[in-house]
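Engineer: here are the coordinates; sequence isn't available:
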């Protein structure tokens, strides 16, 4: 069961040969996590989605308020036949118009909500081997569009295939200045002593929701200093710890890059604080 423009249906019956999201990547999406019938960081997700639509010059439906989005997501989950208490939710908006690059009608958008159950409720730092490598075939460009979650994700797709073919659990993407931007599906943080670094949004990384939460947690700490700065690939092997963040897995520690192996001490500390924040909010 999916939610297509407010209606619960088995499928959207959309014609892909006329769908701009399929033809031109003319769509934006938001991935959310729902725990115990509560959408985590709903306000952050909603305003990021609205900001992304404005950047793409999409018409935002007048009735698509934050309360309406919450209502539609929970309605979709309520019809899902599962005993799970945690769900992955994807909300996709696409421009509903015929045309070529230029849409014939720029006044109509439609949304699609898809739901799938998650195995873990709270965030757990997977302690299994997690090896990464840098993906160098294509670069992320330093521009605003790179920070949006659009359906144009060919770099992420090809990097995922590269990782699978070579036995890596993830890959790091670099921008046109050869600095580390993010992982395939996550933001990145590196720890060196008492300093924790993460790339700035201006370097081309996605403006992650959990990235924002981790930055706030670190900023409130007297023990660590946070720096939003460009990260050179050479810094990876000097780091004491590397961890990745996204809304579904929370925090994932990296265990190995090339011959360097890493601990997960700081990531585990932050994970406890992140789960505590979720319970209190």
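Structural biologist: Nice, I can see it. Keep in mind the model is a prediction, meaning the values are calculated, not measured. Numbering: from 1, shown residues only.
Engineer: from here on, just use CA atoms for contacts and neighbour counts.
Structural biologist: Fine.
Engineer: what are the contacting residues of stretch 114-121?
Structural biologist: By CA atoms under 8 Å, 6 or more residues apart in numbering, the list of residues contacting stretch 114-121 from outside reads 1-3, 35, 76-77, 80, 82, 84-91.
Engineer: and the spatially closest residue to residue 207 that is not a sequence neighbour, how close does it get to residue 111?
Structural biologist: Closest residue in space to residue 207, ignoring its immediate chain neighbours: residue 147 at 5.7 Å, by CA to CA, 6 or more residues apart in numbering. Computed with CA to CA, to the nearest Å, the distance linking residue 147 and residue 111 is 21 Å.
Engineer: and the comparison structure, right after this:
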């Protein structure tokens, strides 16, 4: 698709957009990105994405003038001018280097937004569940950079590729403590028969937007949950498990390394959270429509 791209305040055709080779995202992987899903012309979890983005900018000390409202305008402008309602959006923020061979930061910065028609994940991921492989080649060391969704994405990228080449849907990553930290493309949750568990941010997972929404939904609906370390043995002994991310939302995990989780089928707790998530999504969509038309 040869669509329009938002590039530093202007909408351009793809062939017109070129990133300067001094972009630090290109040179060093020092950039930030957000993957967002638009539904019916609305980006339902935009506030959570922007909160993470601006936190990442603080961690990377990316001090340049850009406001949340400007980014919101860029996203919706790109969405609407590409005549899309259900879409995949990719937001990227980076700075430029002073010159080649130098670590000095230049004065330039880049804000880019891409939009593509949304393609639903395969239905089997929700009806049969996902399969995962434990990839032990790349371990996560919990530090402040784990809290940043940076363009230096090598660890999850390679782990995911290795799992896919072996015939699995997803990769599982360990941290340096030997505990499960996350999936290559999503946060991990398990149900041990009594409560739902997910690794805390101190264990090194990315602070996923859907993870945050699910935690809030469990609290609001009085579901027993806990943030705590998860070992591989805990996952294999669990009754249910699932991944969360912005595109798949909540996707059941029914097997790991060819071993079934629980019965090997989508469990009741996972289904309940999938329903609650869709209710939250619908509520946000209806709230957006009410504000747009001035309905109270």
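Structural biologist: On my side now, so go ahead. As the structure is a prediction and not an experimental result, all values here were calculated from the model.
Engineer: just to revisit the earlier point, which of the contacts of stretch 114-121 of structure 1 are buried?
Structural biologist: Buried subset of the contacts of stretch 114-121 of structure 1 (neighbour count, 16 or more other CA atoms under 10 Å): 1-3, 35, 76-77, 85-91.
Engineer: now, which of these lie within strands?
Structural biologist: The strands, defined by DSSP state E, take in 2-3, 35, 86-91 from those.
Engineer: now the farthest one out in structure 2, which residue is it?
Structural biologist: residue 101 (32.8 Å; CA atoms, centre = their mean).
Engineer: tell me which element that residue is part of?
Structural biologist: Secondary structure assigned from DSSP states H and E places residue 101 of structure 2 in neither a helix nor a strand.
Engineer: same deal with residue 174 of structure 1?
Structural biologist: Assigning secondary structure by DSSP H and E places residue 174 of structure 1 in strand 170-175.
Engineer: swap in residue 139 of structure 2?
Structural biologist: When the helices and strands are read off by DSSP H and E, the one containing residue 139 of structure 2 is strand 130-140.
Engineer: give the buried residues for that strand.
Structural biologist: Neighbour count says strand 130-140 of structure 2 has 130-135, 139-140 buried, by 16+ other CA under 10 Å.
Engineer: name the nearest residue to the corresponding residue of structure 1 for residue 75 of structure 2, ignoring sequence neighbours.
Structural biologist: With the correspondence set by TM-score structural alignment, residue 75 of structure 2 lines up against residue 73 in structure 1. With CA to CA, 6+ apart as the measure, residue 113 is the residue that lies nearest to residue 73 of structure 1, at 7.0 Å, once sequence neighbours are left out.
Engineer: what about the helix or strand hosting that neighbour, how far off from structure 2?
Structural biologist: For residue 113 of structure 1, the element it lies in under DSSP H and E is strand 109-117. When structure 2 is overlaid, strand 109-117 of structure 1 sits 1.0 Å from its aligned residues on average, using mean CA distance after the TM-score superposition for structure 1.
Engineer: where does that strand end up in structure 2?
Structural biologist: With TM-score structural alignment as the criterion, strand 109-117 of structure 1 aligns to 109-117.
Engineer: off-centre distance for that stretch?
Structural biologist: Relative to the mean C-alpha coordinate of its chain, stretch 109-117 of structure 2 is positioned 16 Å out (CA atoms, centre = their mean, to the nearest Å).
Engineer: same check on stretch 42-52 of structure 2?
Structural biologist: Between the mean C-alpha position of stretch 42-52 of structure 2 and that of its chain there is a distance of 11 Å (CA atoms, centre = their mean).
Engineer: give me the range in structure 1 that that stretch lines up against.
Structural biologist: Using TM-score structural alignment, the residues of structure 1 aligned to stretch 42-52 of structure 2 are 38-48.
Engineer: what sits up against that stretch?
Structural biologist: 30, 32-34, 66, 69-70, 209, 278.
Engineer: what are the buried residues along that stretch?
Structural biologist: 38-42, 45-46, 48.
Engineer: which residue ranges of the stretch 151-281 of structure 1 form helices?
Structural biologist: Residue ranges of the helices in the stretch 151-281 of structure 1, as given by DSSP state H, counting those that start in this stretch, are 154-166, 209-219, 265-280.
Engineer: quick check: which of those is buried the most?
Structural biologist: Using mean count of other CA atoms under 10 Å, the stretch among the helices of the stretch 151-281 of structure 1 with the greatest mean number of neighbours is helix 209-219 (a mean of 17).
Engineer: picking up where we left off before, can you redo the helices of the stretch 151-281 of structure 1 as CSV with distance to residue 197 of structure 1?
Structural biologist: Written out in CSV, the entries for these read as follows (distance: least, CA to CA, whole Å):
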stretch, distance to residue 197 of structure 1
helix 154-166, 22
helix 209-219, 10
helix 265-280, 13
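Engineer: nothing else from me, thank you.
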